[in-house]
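>>> sequence first, predicted coordinates after that:
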Amino acid sequence: MKRRNLITYTTAAATSAVALPALSQTEPPQIKWRMTTSWPKSLDSVFGGVQRICDRVADMTDGRFTITPYQAGEIVGGLEVLDAVQQGTVECGHTASSYYKGKNPTLVFATTLPFGLTAQQQNAWLYHGGGLEAMQKVYADFNIINFPAGNSGVQMGGWFKQEIKTLADLNGLRMRIPGLGGDVMNKLGVNVQVLPGGEIYLALERGAIDATKWTGPYDDEKLGFYRAAKYYYYPGWWEPGATVDVLINLDAWNKLSTEYREIFQTAAYEANLNILAQYDFLNGEALPRLIEKGVQLRAFSSEIMQAAQKAALEVYEENASKDGSFKEVYQQWQKFREQVFNWNKVNELSFTQFSFNNPK
């Protein structure tokens, strides 16, 4: 009896041994996606961050899930990323949500608001303050899920061909500036235009616009704005911590395994932190180079800053009165902003004021 049992067990083990190699040879299906972006490849900061997302996804899946990034214009224009992802022309895209405020003004919260949150505060709101859930609810209406995937930090105030000393100097100025910052500048008399990054320099150089904002010294130097405009203003009150997003078509997202979704989110999270750190490093190196090239740094006057803040609050209230989605997110965001500002007044503001005024 024992001998027969032994034969049975041995036979079963042998059968299993034969079956196991066959199972191990079953590989997960190869997934190939395309990611369109709002950026030219020359911006190795933000487009490099896009490439990093794609590389990390491939690395963490042993090459079974690959994503090919495309610069603005290769598949669709830089301001058409949301449409391409929504329609399934591509599986995913990398862009700034504020570009699409005309589709739903609430989308601007995913990027930033004038006089809003810094990069660290924005991340706190998105990851822990309910911000990401609120944005994903809005994006679901477009058959899209979004994740933060980069941040510029506090931006510069832009390039101007002439000095801007008073509010009167803004009247009639033609400026490239998207998002709610554009709405605020419009209230201040500016003729607002929205152009993708790759088209800005020629418009500025040929006089189609008088001023432009982009991000900061490193990218701005790459795009050559200093050759077309002399005056470089600060601070970029319209985007104190601008988040860029990766957008994924929900149908494509739902076909991914749980493991691949987690991998994608991890890659986006890494890019969100890394792009911000890289910008702080690169901008610190680039600003002195621009000054050596004859760029004139200028601070916006107190008159302009106060008028802009007043106009920003009016823009918020106007949008909240017309759009229920905007109002819902605005009230939640406003509560978070008050809380984090009160905390950062105590810890960060006191430290930075002393340290920056006493560097040695």
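Nice, I can see it. Residues are numbered from 1 along each chain as shown.

>>> make it CA atoms for all contacts and neighbour counts henceforth
Fine.

>>> my guess is residue 189 is in a helix, correct?
No: assigned with DSSP: H, G, I helix; E, B strand; the rest coil, residue 189 falls outside any helix and is coil.

>>> mind checking the longest helix of the protein?
Counting by DSSP state H, the longest helix found in the chain is helix 258-292.

>>> elements contacting the helix or strand just after that one?
For helix 258-292, the following helix or strand on the C-terminal side (DSSP states H and E) is strand 296-299. Judged by 3 or more CA pairs under 8 Å, 6 or more residues apart in numbering; DSSP states H and E, strand 296-299 is in contact with strand 231-234.

>>> now for the strand it packs on, which elements pack on it?
strand 158-160, strand 296-299.

>>> tabulate those (CSV), appending distance to residue 79 and mean neighbour count.
Formatted as CSV, these follow (distance: least, CA to CA, whole Å; neighbours: other CA atoms under 10 Å):
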stretch, distance to residue 79, mean neighbour count
strand 158-160, 20, 26
strand 296-299, 30, 16
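
>>> which stretches of the stretch 51-200 of the chain form helices?
Under the criterion DSSP state H, counting those that start in this stretch, the stretch 51-200 of the chain contains helices at 81-87, 108-111, 119-128, 131-140, 179-187, 197-205.

>>> another structure for you, compare them:
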Amino acid sequence: MKRRNILKAAAAGLAAAPLAISSTNAQAASKVRLRMQTYWGTESDEIHDQFLDDVKVASNKSLRIKRFRGSELVPNADMFQAVSKGTIDMCQGYAGYWPGQLDIASIEAGLPGAWTNYDEAQYIMESKGLIDLIREAYAEQGVHYLGPIMGGPFDLLTTKPVKSLDDLKNMKIRATPSVAKILEKFDIPTVYLPGGELYLALSTGTIDGVIYAGTNEYKAMKLYESAKYYTFLNMVNPGYTDQMLINKAKWDSMSDEHRRIIEMAYAKHARKMHTWMVSGSIDAGTSGLFEFSTLPAEDSARLRKAARVLWEEEAAKSPRNAKAIEIIAAAAKATGRG
């Protein structure tokens, strides 16, 4: 069996309906070339190259995507607007970069306390309809939301040991806007920096710590060379949610076959990316590069309590956000966290 047909058969298992595209149809389809940026650097080249290859092979090369690494075309925080305007066609981004540009962005990115494991997150997204509210919000901005890409751990890495939240009051921590709102309630100084600047910022003392991801990403970025103290925060797991976006006008102009190929390649990529981040963090945790500690239970509880105030703030932004928070709050209650 040719490799293209093997890929089609495997991809069909990721979707509700199988891909029905013949080689004749693929050859007849107009050639489409897309530019996609991710906020990731070289550390994710292999897994992103597989996504691009899946699209190329399944479409018989009639659909091709060229991937650019973080900030190569536009600043990472501008990717959503760039896709909306058609400056770039696609992105794999993180909505925590643009909370002021989309009402539901902070909720989509993974509010602290929103879920405790992958299955619960998928239940909230898929079964309870959070994904529909997110897709609606992006569509209003001329963007088609393909879906979430669940991340891995989302914890603290610092240049000095951390035993409590009080220790952080004398440090400057890199955090996304939504997490910064919570830390600032405890008088913890925060600053936002793109991922590509974290190594230099830590090595020069510009910042004292980061809340960016887990040991997998911290190891790949070599942040352990300046900061080896890893503190489990126990705020949310999966700790962050990426997504894949595509310009809606571009999406609407594509053939059904090409749209289906992208949907299935995205679904496969989302599952592989989550597994890569989680398993990579487990492996990196045994490398001896980090020293581990856990935030005291009472401090983690304080963070989650502060996050509930953030939930209320997010719900007040729009009727859509209010519906989203209702979904999250109902799930928390159903799992004994309400």
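Received, thanks. The model shown is predicted, which means the values in this text are computed figures rather than measured ones.

>>> related to what we said a few turns ago, let me know the angle separating the longest helix of the first structure from helix 119-128.
170 degrees (axes from the mean of the first three to the mean of the last three CA atoms, to 10 degrees).

>>> so who does residue 289 of the second structure touch?
If a contact means CA atoms under 8 Å, 6 or more residues apart in numbering, then residue 289 of the second structure has 219, 224, 228 as its contacts.

>>> residue 115 of the first structure now?
With contact taken as CA under 8 Å, 6+ apart, residue 115 of the first structure is in contact with 237, 238, 239, 240, 309, 312.

>>> buried subset of the residues you listed?
Neighbour-count burial (16 or more other CA atoms under 10 Å) is assigned, among the contacts of residue 115 of the first structure, to 237, 238, 239, 240, 309, 312.

>>> stretch 49-56 of the first structure maps to which residues in the second structure?
Mapping stretch 49-56 of the first structure onto the second structure (TM-score structural alignment) gives residues 47-54.

>>> which positions within that stretch qualify as buried?
Result for stretch 47-54 of the second structure [16+ other CA under 10 Å]: buried residues 48, 51, 52, 53, 54.

>>> that one vs the first structure, average offset?
With mean CA distance after the TM-score superposition for the first structure, stretch 47-54 of the second structure departs from the first structure by a mean of 2.4 Å once superposed.

>>> show residues contacting that stretch.
Contacts with stretch 47-54 of the second structure, where a contact means CA under 8 Å, 6+ apart, come from 7, 64, 65, 66, 67, 265, 266, 269, 272, 273.

>>> for these, give me a markdown table that also has distance to residue 104 of the second structure and neighbour count.
Shown next, in a markdown table, are those (distance: CA to CA, whole Å; neighbours: other CA atoms under 10 Å):
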| residue | distance to residue 104 of the second structure | neighbour count |
| --- | --- | --- |
| 7 | 35 | 15 |
| 64 | 31 | 19 |
| 65 | 28 | 20 |
| 66 | 29 | 13 |
| 67 | 26 | 20 |
| 265 | 25 | 25 |
| 266 | 22 | 24 |
| 269 | 24 | 19 |
| 272 | 26 | 17 |
| 273 | 23 | 20 |
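
>>> nearest to residue 152 of the second structure, of those residues?
When the contacts of stretch 47-54 of the second structure are compared for distance to residue 152 of the second structure (CA to CA), residue 273 wins out at 9.1 Å.

>>> so what's that closest one up against?
47, 149, 150, 151.

>>> for residue 281 of the second structure, same thing?
152, 153, 214, 215, 216, 217.

>>> and the last one, what pairs with it in the first structure?
So the one you mean is residue 217 of the second structure. So residue 217 of the second structure corresponds to residue 219, using TM-score structural alignment.

>>> report how many residues lie close to its match.
21 (other CA atoms under 10 Å).

>>> doesn't it belong to a helix?
Yes: Residue 219 of the first structure: assigned to a helix according to three-state DSSP.

>>> now the buried members of the contacts of residue 273 of the second structure.
For those, buried by 16+ other CA under 10 Å: 149, 150, 151.

>>> name the nearest residue to the second one, ignoring sequence neighbours.
Take residue 150 of the second structure and drop its neighbours on the chain: the residue closest to it by CA to CA, 6 or more residues apart in numbering is residue 241, 4.7 Å away.

>>> I figured that neighbour was touching residue 153, is that so?
No: look at residue 241 of the second structure against residue 153 with CA atoms under 8 Å: they stay out of range, at 10.6 Å.
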